[in-house]
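Asker: I would like the atomic coordinates for the input below:
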Amino acid sequence: MALTTKRKPDWLKIKLTSGDEFKEFKELKQMMRSKTLHTVCEEAKCPNIHECWANRTATFMILGDTCTRACRFCAVNTGLPTELDLQEPQRVAEAAEQMGLNHCVITSVARDDLRDGGASIFAESVKAVREKLPLCSVEVLIPDFMGNAEALEKVLDAKPDVLNHNVETVERLSDRVRSKAKYARTLGLLRTSKAYAPKIPTKSSIMIGVGETWEDILQTMDDLRAVDCNILTIGQYLQPTRHHLKIEKYYTPEEFEALKEEGLKRGFSHVESGPLVRSSYHAHEQKEAADRTIAAEQA
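Answerer: This next block holds a predicted model:
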């Protein structure tokens, strides 16, 4: 499969970092390697990596760097994992402390080879960060655990500040875009999370540009609100290699703004929508904005 021949629009061109930003980026990268930690920022080729790392924010990727799934949009390595490090939560916490984080995001590769999908490591990571940084909020971006409710409850029992699970795309394209993950299972996970831990905000993300229609996107918003999802992020899909899904459409900044308005109109507490938006982009600001909205609604 060839890379898309569509010309990348100007609004997707990433500004080069300054000397200071590049220095911060190098320092953080060295620190991550010294603790043998992975980040989704690097593995998924995030376009915001220099900006976020310069601001001393990052999304830790636990459970190794090899995913048991092979989604057609994702640049993370796939295969049979061999790594399961029970000391990883402590090193994540040490890195978060060294960075002085106010908001820590923890995600993982899918580990369908593990009985609980890695839920216990998620839970221990949340606890470890809290011990090191009691005032730091912690967001988890979890896989679907193949529908294992006990695994989900294990994560929720650690009381993360945000439970994030991405729907990724619209229902019509889900089987083509994702591997093993099911649209209905994603909605079910978000619904179960709210039923089990109603005070923990839920969050999900849609990437657009893979062949969906405007009506498809609005229906996905409606589906997420039907399971009381609080926070929504919407970003442009960018083809990481020639082997991945091609880009069918580049959405304009104006279209992203219109989608933000549609999301807010439907009752999301916060919507982050833009060409370079990714699930964890400005995650701290997303949580704070959602907290304010939820507090106002409950007042």
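
Asker: hey, let's count contacts and neighbours off CA atoms from now on
Answerer: Will do.

Asker: doesn't Asp157 make contact with Ser120?
Answerer: No: taking Cα atoms under 8 Å as the contact criterion, Ser120 and Asp157 are not neighbours in contact, 10.4 Å apart.

Asker: more neighbours: the two, which one.
Answerer: A direct count of neighbours by other Cα atoms under 10 Å for Ser120 and Asp157 places Ser120 higher, at 15 against 12.

Asker: which helix or strand contains the more buried one?
Answerer: Secondary structure assignment for Ser120, by DSSP states H and E: helix 119-132.

Asker: contact partners for Ile14?
Answerer: The contact partners of Ile14, by Cα atoms under 8 Å, 6 or more residues apart in numbering, come to Pro47.

Asker: and what about it, helix, strand or coil?
Answerer: Secondary structure state of Ile14, per DSSP: H, G, I helix; E, B strand; the rest coil, is coil.

Asker: please report the distance of it from Ala181.
Answerer: Distance, Ile14 to Ala181, by Cα to Cα, to the nearest Å: 31 Å.

Asker: and if you look at Asp113?
Answerer: Remark: distance between Asp113 and Ala181 (Cα to Cα) = 15 Å.

Asker: one more to put side by side:
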Amino acid sequence: MISCDVSDPEARVSGVSPEPSGGGAIPARGKPRWLKVLAPGSEGYRRMRALTGTLRLETVCQSARCPNIGDCWQAGSAAFMILGVLCTRSCGFCDVKTGRPAPPDPDEPRRLAEAVTALALRHAVITSVTRDDLEDGGAGQFVACVEAIRARSPGTTVELLIPDFRGAPIPLEAVLNACPEVLNHNVETVPRLYPRVRPAASYAGSLQLLARAASHAGAGRVKSGIMLGLGEEEAEIEAVLVDLRRVGVDLLTIGQYLAPSRDHLPVVRYWEPEVFEGWRKRALEMGFAAVESHPLARSSMHAERLLGINDHD
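Answerer: Predicted coordinates for the structure are as follows:
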């Protein structure tokens, strides 16, 4: 999951390149104006907060302290997070807490489907914490949520933002057999930075997961995302986009990394909006069908628009 907090430390990361090649970036000495967002408080935001509280549902919008929460919740859009609020991994960029999670809640799919119906969502995004403690990595809960939504709101398309299931093929196959309209799995960063950013994950393993999704008989659209600002070089970004397109990814998000706290990896660079627009154009040239690329872009932001759905016609 892409970290979404609006706070970040000003220190640099030791051991990563502090000077990405090319222009269009400024050192991380203070947050630039284009990352300023208004505090949420609209009527739509309050309605969403009340609904998720009543139904005891978690959202990654809250857990990752996403800066877009006011905009998305005002529009009646949210990324639901299943399988609890404690993750079994501790990635350097993520604000979700690490701990020993509780067993999956068998009533969670029903409550989630109720929220989707109450919000009249045309597109529902579901993600989760990583559950390495479960034999199936939580795949069964994803499937149950898809089934519950389709039983109650058959016109709603479903996007699943999944963990890597430790590379196990059976859980992934179960999720793919549920035939979500979008299968999303983020590579997050360039391979060189994985030991620091995603120490328990594998870049090659994530590519293999995406390739399997793209080749599945019932596959919908395949999506992935990357953060900028952790010390990556422009050539490395290009190489990741080439890899993603090669394995069949056709929907892409590119956003600015923002550190949740001083205990997380600090921002090395703030890349300017013009640079993100340049990567959007480059990705489209490579053959990606749709790209969301700007400093505040996140993996579930405007998900319906990226799929070609206007959720609030």
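
Asker: hang on, the earlier thing: how far does whichever helix or strand comes after the helix holding Ser120 of structure 1 sit from the chain's center?
Answerer: Downstream of helix 119-132 of structure 1, the first helix or strand assigned by DSSP H and E is strand 137-141. In terms of Cα atoms, centre = their mean, to the nearest Å, the centre of strand 137-141 of structure 1 is found 10 Å from the chain centre.

Asker: with adjacent residues omitted, what lies nearest to the counterpart of His270 of structure 1 in structure 2?
Answerer: Mapped onto structure 2 by TM-score structural alignment, His270 of structure 1 lines up with Ala290. Across the structure, with Cα to Cα, 6 or more residues apart in numbering as the measure, the residue nearest Ala290 of structure 2 apart from its sequence neighbours is Leu251 (5.2 Å).

Asker: contact partners for whichever residue in structure 1 pairs up with the one you found?
Answerer: Taking TM-score structural alignment, Leu251 of structure 2 has Ile231 as its aligned residue in structure 1. Residues in contact with Ile231 of structure 1, defined by Cα under 8 Å, 6+ apart, are 201-204, 268-271, 286, 290.

Asker: what range does the helix holding Ser120 of structure 1 cover in structure 2?
Answerer: Residues 139-152 of structure 2 are where helix 119-132 of structure 1 aligns, taking TM-score structural alignment as the criterion.

Asker: now the matching stretch on structure 1. Mean distance?
Answerer: Aligned to structure 1 and superposed, stretch 139-152 of structure 2 gives a mean residue distance of 0.7 Å (mean Cα distance after the TM-score superposition for structure 1).

Asker: that stretch: which residues count as buried?
Answerer: Neighbour-count burial for stretch 139-152 of structure 2, counted by 16 or more other Cα atoms under 10 Å, picks out 139-149.

Asker: got CSV for those residues, with distance to Leu228 of structure 2 too?
Answerer: Compiled in CSV, these are given as follows (distance: Cα to Cα, whole Å):
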residue, distance to Leu228 of structure 2
Ala139, 29
Gly140, 32
Gln141, 31
Phe142, 29
Val143, 32
Ala144, 34
Cys145, 32
Val146, 31
Glu147, 35
Ala148, 36
Ile149, 34
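
Asker: so which strand or helix has the nearest residue to His50 of structure 1 once chain neighbours are set aside?
Answerer: Beyond its immediate neighbours in the sequence, the residue positioned closest to His50 of structure 1 (Cα to Cα, 6+ apart) is Phe25, lying 6.2 Å away. When secondary structure is defined by DSSP H and E, Phe25 of structure 1 falls within helix 19-34.

Asker: aligned to Leu193 of structure 2, what sits in structure 1?
Answerer: Across the alignment, which pairs residues by TM-score structural alignment, Leu193 of structure 2 is matched by Leu173 of structure 1.

Asker: count of residues packed around its match?
Answerer: The number of residues packed near Leu173 of structure 1 is 15, by other Cα under 10 Å.

Asker: check contacts around it.
Answerer: Applying Cα under 8 Å, 6+ apart, the residues contacting Leu173 of structure 1 are 211-212.

Asker: so stretch 246-260 of structure 1 matches what in structure 2?
Answerer: The alignment of stretch 246-260 of structure 1 onto structure 2 (TM-score structural alignment) spans residues 266-280.

Asker: which residues are contacting that stretch?
Answerer: 8-13, 18, 24-28, 31-32, 34, 228-231, 254-259, 291-295.

Asker: strands of structure 2, start to end?
Answerer: Secondary structure of structure 2 (DSSP state E): strands located at 25-27, 58-59, 79-82, 86-87, 97-98, 123-128, 157-161, 182-184, 221-228, 251-256, 269-271, 290-293.

Asker: residues in contact with Asp222 of structure 1?
Answerer: Residues in contact with Asp222 of structure 1, defined by Cα under 8 Å, 6+ apart, are Arg266.

Asker: and it, what pairs with it in structure 2?
Answerer: Asp222 of structure 1 maps onto Val242 in structure 2, by TM-score structural alignment.

Asker: thinking again about what came up before, settle it for me: which of Asp113 and Ala181 of structure 1 has more neighbours?
Answerer: For the pair Asp113 of structure 1 and Ala181, the greater number of neighbours falls to Ala181 (21 against 13), based on other Cα under 10 Å.

Asker: just give me the neighbour total for Lys31 of structure 2.
Answerer: Look at Lys31 of structure 2: counted by other Cα under 10 Å, it has 18 neighbours.

Asker: okay then, goodbye and thanks.
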